[in-house]
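In: Predicted model and sequence below, questions to follow.
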Amino acid sequence: MPPLTVLVAAPRGFCAGVDRAIEIVERALERYGAPVYVRHEIVHNRFVVDGLKAKGAVFVEELDKVPDGVPVVFSAHGVPKAVPANAEARGLDYLDATCPLVSKVHRQAERQVEAGRHIVFIGHRGHPEVIGTFGQVPDGAMTLVESLDDVATLAFATGTKLAFLTQTTLSVDDTAAIVAALRQRYPDIVGPKAEDICYATSNRQAAVKAIAPECDLVLVIGAPNSSNSVRLVEVADRSGTPARLIGRASDIQPEWLDGVGTVGITAGASAPEVLVREVIDRLGEWRSVEERTHIAAEERMIFKLPRQLTE
């Protein structure tokens, strides 16, 4: 078989928030027994969701689909305040698997509103994280911007006290450009002390930037509704290397490898390492694979579990 260099990006795959969210569901199943209900996909990955379903997790989109008397887990993306309030009103036992870095943004939003500032939130309309963050503050307290064009259409009155926050899974480069445009237009706008884009998103994008110039094709393992995975495809494309988003190895078409000598592989923060190995094995069915790993950063972050599961 013709040779193929496979350049594997690191870090890749699961982040600390995803590890924590999955462990919360698994421990809840051990403690309470099946079924354990989960509001929304715990993380955006079909393989992970199906694996938890097989263990007894039941996924629903809204709380009204959860019957009385069973535990419910809130997804890693975060939920509006009204959701836990509703759960408490119904007497439901609930576990909040919101990533702590998303929870940090929620607290920042509350503080900015308390300080009398209107928030410009940089994010993707309809994403669960955006919906959850908007749900932390009163209606009308935040304005969503997705692009530089959106910044150009803002029309706040002179003297309006402003702050900006961002979704945690955005493009680092795009967000920097939007923040620069906001600061230019509104010099007094207040931002977070440290960027809201999470360490895992930044590290995975940096790793793709590092390997893409050496590759003829980059494969990103992730889901179409996974913001951080889609951003990895964009990062590779902007580096001049074509990229494809795949769910797992079976999505790969052999003709994609025509004329390809080096393939880069990465995985979004919701994709398990088993899918990375599956993809490399699949490539090995068609080509003689030489595998190398490029390490762009080391990650040692660990988040604590909810007290209900550790006491």
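Out: Sure, I can see it.
In: use CA for all of it now, contacts and neighbours both
Out: OK.
In: burial count for Asp258?
Out: Per other C-alpha atoms under 10 Å, the neighbour tally for Asp258 reads 7.
In: which residues does it contact?
Out: Contact analysis of Asp258 by C-alpha atoms under 8 Å, 6 or more residues apart in numbering lists nothing.
In: Look up how far Ile252 lies from it.
Out: Separation of Asp258 from Ile252 (C-alpha to C-alpha, to the nearest Å) stands at 12 Å.
In: Same check on His294?
Out: For His294, the distance to Ile252 - C-alpha to C-alpha - is 22 Å.
In: again with Glu273
Out: From Glu273 to Ile252 the distance is 17 Å (C-alpha to C-alpha).
In: Comparison target below:
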Amino acid sequence: MQIVLANPRGFCAGVTRAIEIVERALERFGAPVYVRHEIVHNKHVVDQLRSKGAVFVDELSEIPPGAMTIFSAHGVARSVEEEARERSLPTIDATCPLVTKVHFQGRHYVKAGRTVVLIGHPGHAEVIGTIGQIDAPIHLVSTQDDVMALPFDADTPIAYITQTTLSIDDTRTVITALHERFGNVVGPEVNDICYATQNRQTAVRELASISDLVLVVGARNSSNSMRLREIGTEMGVESHLIDDGSAIDPQWLENVGTVGITAGASAPDELVDSVIAALKQLRPATVSELDGVKETIQFRLPAALRRPATAQVPAAE
């Protein structure tokens, strides 16, 4: 059996930065460090950080007075930032810079007098944070039908922004529907969607074209991981989203000559390694990797973690 790895796969720069923020905060300020919501959508990553002293909470009210607080990579609403200030919690923001960019885009469009439409999934942490970062009504759409149901006249000036982890193809379809429904529409280019989402979707399409089975390593609450599996299925290849090698069903390998493996942007390499090891226990296999885009993007850490190690706990902003 051949095992072929997609390239790129796994951690993106935003996830790498978010995890490093928690690790450095633990080193700098000591345990416990409190994180509002999962820092990234991967149980393995969260459990590792928890073992080092990170405490994950749903609400700021669960955090003791004065405790170091970190906001997750998905971003938070301004109301959460204000609550932290009112409680005098020292905070570090691990929001992915590409998510912050969407917030800036939305505010820019509001100042320009446009009605803002957010293309995203209801209830997703990033969507909740984005809506809460823009001081104007934001209209959430996920499908073409949602666009048709928008309660605006055809000449309403519209601007769209997007959840960063969405499918490029699905986003393009919704954007097209906006242009068909309204005569004055602006927004970022489709290629302006998160580079990691685009690169991993392109890679999984290439992978599926040569595979009999596609395995996507990632969490079920990870939007970008779920979409990678959907793309494999749409291309007519049996595709499964798995947490690690222990989730493999040996029956999946019947009449399979090539297994393609990729990983969502919040899945660490060690989980991919566990899948390869599990497959090799079931069948003799060789491993190769596709050529792909080399990702060199790095994001700077927050200023509080770039200072010398003698720095004090940052004051609440």
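Out: All right, it came through fine. Quick caveat: nothing in here was measured; it's all calculated off a predicted structure.
In: tm score of chain vs chain?
Out: Overlay of the two chains. TM-score (TM-score structural alignment, normalised by the length of the first structure): 0.96; 307 aligned residues with a C-alpha RMSD of 1.1 Å.
In: quick one: contacts for the residue mapped onto Gly75 of the second structure from the first structure?
Out: Matched to the first structure by TM-score structural alignment, Gly75 of the second structure sits across from Gly78. By C-alpha under 8 Å, 6+ apart, the residues touching Gly78 of the first structure are Ala97, Thr98, Cys99, Val102, Ser103, Pro128, Glu129, Gly132, Thr133.
In: ok, and the closest non-adjacent residue to Gly78 of the first structure?
Out: Distances taken as C-alpha to C-alpha, 6 or more residues apart in numbering place Thr98 nearest to Gly78 of the first structure, at 4.6 Å, with adjacent residues excluded.
In: Can you verify my assumption that that neighbour contacts Asp19?
Out: No: using C-alpha atoms under 8 Å, Thr98 of the first structure is not in contact with Asp19, being 11.5 Å away.
In: quick one on the thing from earlier: give me the subset of the contacts of Gly78 of the first structure lying in helices.
Out: Here DSSP state H is the test, and these give Val102, Ser103, Pro128, Glu129, Gly132, Thr133 as lying in helices.
In: neighbours around the counterpart of Ile161 of the second structure in the first structure, how many?
Out: Counting by TM-score structural alignment, Ile161 of the second structure lines up with Leu165 in the first structure. The number of residues packed around Leu165 of the first structure, counting by other C-alpha under 10 Å, is 25.
In: Tell me if Leu165 of the first structure really is in a strand.
Out: Yes: under DSSP: H, G, I helix; E, B strand; the rest coil, Leu165 of the first structure sits within a strand.
In: now the strands for the stretch 101-250 of the second structure?
Out: 115-119, 138-141, 158-162, 185-186, 213-217, 238-242 (DSSP state E, counting those that start in this stretch).
In: returning to what we had before: next, find the distance separating the match of Ile161 of the second structure from Pro224 of the first structure.
Out: Applying C-alpha to C-alpha to Leu165 of the first structure and Pro224 of the first structure gives a distance of 24 Å.
In: next one: Arg107 of the first structure
Out: 28 Å.
In: what's the lengthiest helix in the first structure aligned against in the second structure?
Out: In the first structure, taking DSSP H as the definition, the longest helix is helix 16-32. Alignment of helix 16-32 of the first structure against the second structure: residues 13-29, by TM-score structural alignment.
In: Counting neighbours, which bits of the matching stretch end up buried?
Out: Neighbour counts using 16 or more other C-alpha atoms under 10 Å place 13-19, 21-23, 25-26, 28-29 of stretch 13-29 of the second structure among the buried residues.
In: how far apart are that stretch and its match in the first structure?
Out: Superposing on the first structure places stretch 13-29 of the second structure at an average distance of 0.2 Å from its equivalents, by mean C-alpha distance after the TM-score superposition for the first structure.
In: Give me the mean distance between the following helix or strand past the longest helix of the first structure and the second structure.
Out: Following helix 16-32 of the first structure in sequence order, the next helix or strand is strand 36-39 (DSSP states H and E). Superposing on the second structure and averaging over aligned pairs (mean C-alpha distance after the TM-score superposition for the first structure), strand 36-39 of the first structure comes out at 0.2 Å.
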